[in-house]
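1. predicted model and sequence follow; I will ask about them next.
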Amino acid sequence: MKARLFMSVAAVAVLVTASVAAPKLNLKGVKCVMNAKAAAKAKSSADFKGGKVYFCCGNCAKAFATKQKDPKVATAGNHQLVATKQVKQAKCPLSGGKLNASTKIKVQGAEVAFCCNNCKGKASKAKGADQLALVFSDAAFKKAGFAVPKKEKK
C-alpha cells in the first residue's frame, strides 16, 4: 500500500515538473505555414528542424510533409520557428556577424537582430515574401545559427 502511494506521488511530481519546465507555446498571431491567411492551431503540427511548425488543419500538415524542401515552404517554416520562440539566434542572418542588440526588429511578427544598422536597414526595406526570404531562407537561417536550445540535463 505504501509503495503504491509513493509511486502515485512520484508520478504526480514528475508530471508537475514536466509541465512547469516546458515553455508555454503562444500561437497568438501565428499563421499556418501552408496557408498564410489562416491561424495556426496547436492540434495540427509537424516536426521541423528540431522544433514544431503549426498549421490550420490536417490537410496543410500533410501538404507540408511533401513540400517542406520547397524554398518558400522552408522559409515559412523557419519564420514560424522564430516567431514561436522555439529557436535562438546566434548571428546576423545576412552577414553571419556578431549580433548587436540595438538592431533588433520584428520581421512579420518574429524578433530578429542583426550585426549592424546596414543589415537592419536592408531587412527593414524589403517587404512581404522578399523580406521573409532575405531573413528566413534556409541559407539565412543557417548563417544566423538559429537552433533549438539544448535541454538541460538534470
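-> Sure thing, it's come through. Numbering: from 1, shown residues only.
2. CA only for contacts and neighbour counts going forward, please
-> Fine.
3. helices of this structure, start to end?
-> For the chain, the helices defined by DSSP state H cover 2-21, 58-67, 71-83, 117-125, 128-136, 138-143.
4. I'd like these laid out as JSON lines, including mean neighbour count.
-> Formatted as JSON lines, the helices of the chain follow (neighbours: other C-alpha atoms under 10 Å):
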{"stretch": "helix 2-21", "mean neighbour count": "11"}
{"stretch": "helix 58-67", "mean neighbour count": "15"}
{"stretch": "helix 71-83", "mean neighbour count": "23"}
{"stretch": "helix 117-125", "mean neighbour count": "15"}
{"stretch": "helix 128-136", "mean neighbour count": "19"}
{"stretch": "helix 138-143", "mean neighbour count": "20"}
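5. check it against this one:
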Amino acid sequence: MKKRTGSTLLVAGFGLVFGLSVAWAVEVSGAKCPVSDGPAQEGSSVDYRGGKLFFCCNKCPQAFAGNQAKYATQANLQLATTGQAQQGKCPISGKGVKENTALDVGGVSVTFCCNGCRKKVDGAEGDAQLDLVFSDKAFDKAFTVSSN
C-alpha cells in the first residue's frame, strides 16, 4: 500500500510540475529582441516586470541590464507581443477602453478610451508611435503582466 501511495504522489507531483511549466510557456515565435531587433530565442531570457523577456543571444541581456531605460519601449512591446501583457486601459489617458477604437501598433491591437487618443497615436509614426503606447509611463497606465 505504501508503494502505491508513493508512486501516486510521484505521478501527481510530476503532473503538477509539468502542468505548471506548460501553463507558463510563452510563444516567442515572431517576437523581436529588444536590444538588437533580431528574432528572440527561448534560450536567452531574463525576468522583467513579472514576465519573461527574450533575447536573440546571450550578450543582449547584459546590454539590456546596462541600460533598461533605453530598451524599455521595445521590452514592453515584446511582453504584449508574446501575450504576457494584457491591455485593460487606454495608454494615453489611463481610462477604460472602447472596442471600436482598435489600432495596430507594432503588431499589437491596442484600444483607446476615445477616438481622440486613437488619433493621437495613429498620427505618430515609427518609434514615436511605439513610445506613445509602450513607454514605461504608457505601459504602466494600460497593461498588466501575467506572472511567469
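-> Good, I have the coordinates. In this text, all values refer to a predicted model and were calculated from it rather than measured experimentally.
6. got a TM-score for the pair?
-> TM-score for the superposed chains, counting by TM-score structural alignment, normalised by the length of the second structure: 0.88, backed by 146 aligned residues with a C-alpha RMSD of 1.9 Å.
7. that older thread, is it possible to get a markdown table of the helices of the first structure that adds distance to residue 36 of the first structure?
-> Shown next, in a markdown table, are the helices of the first structure (distance: least, C-alpha to C-alpha, whole Å):
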| stretch | distance to residue 36 of the first structure |
| --- | --- |
| helix 2-21 | 30 |
| helix 58-67 | 11 |
| helix 71-83 | 9 |
| helix 117-125 | 20 |
| helix 128-136 | 11 |
| helix 138-143 | 19 |
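8. between these, which one is closest to residue 109 of the first structure.
-> helix 71-83 (6.0 Å; C-alpha to C-alpha).
9. got a list of contacts for that closest one?
-> The contact list for helix 71-83 of the first structure, computed with C-alpha atoms under 8 Å, 6 or more residues apart in numbering, reads 30-31, 33-34, 48, 51-54, 64, 67-68, 87-88, 109-111, 132-133, 136-138, 141.
10. just to revisit the earlier point, of all the helices of the first structure, which one is nearest residue 96 of the first structure?
-> So among these, helix 138-143 is nearest, using C-alpha to C-alpha, at 5.1 Å.
11. I'd like to know which elements that closest one is packed against.
-> Where contact means 3 or more C-alpha pairs under 8 Å, 6 or more residues apart in numbering; DSSP states H and E, helix 138-143 of the first structure is packed against helix 71-83.
12. report the angle between the helix it packs on and helix 58-67.
-> 120 degrees (axes from the mean of the first three to the mean of the last three C-alpha atoms, to 10 degrees).
13. residue 146 of the first structure: how many residues sit nearby?
-> 22 (other C-alpha atoms under 10 Å).
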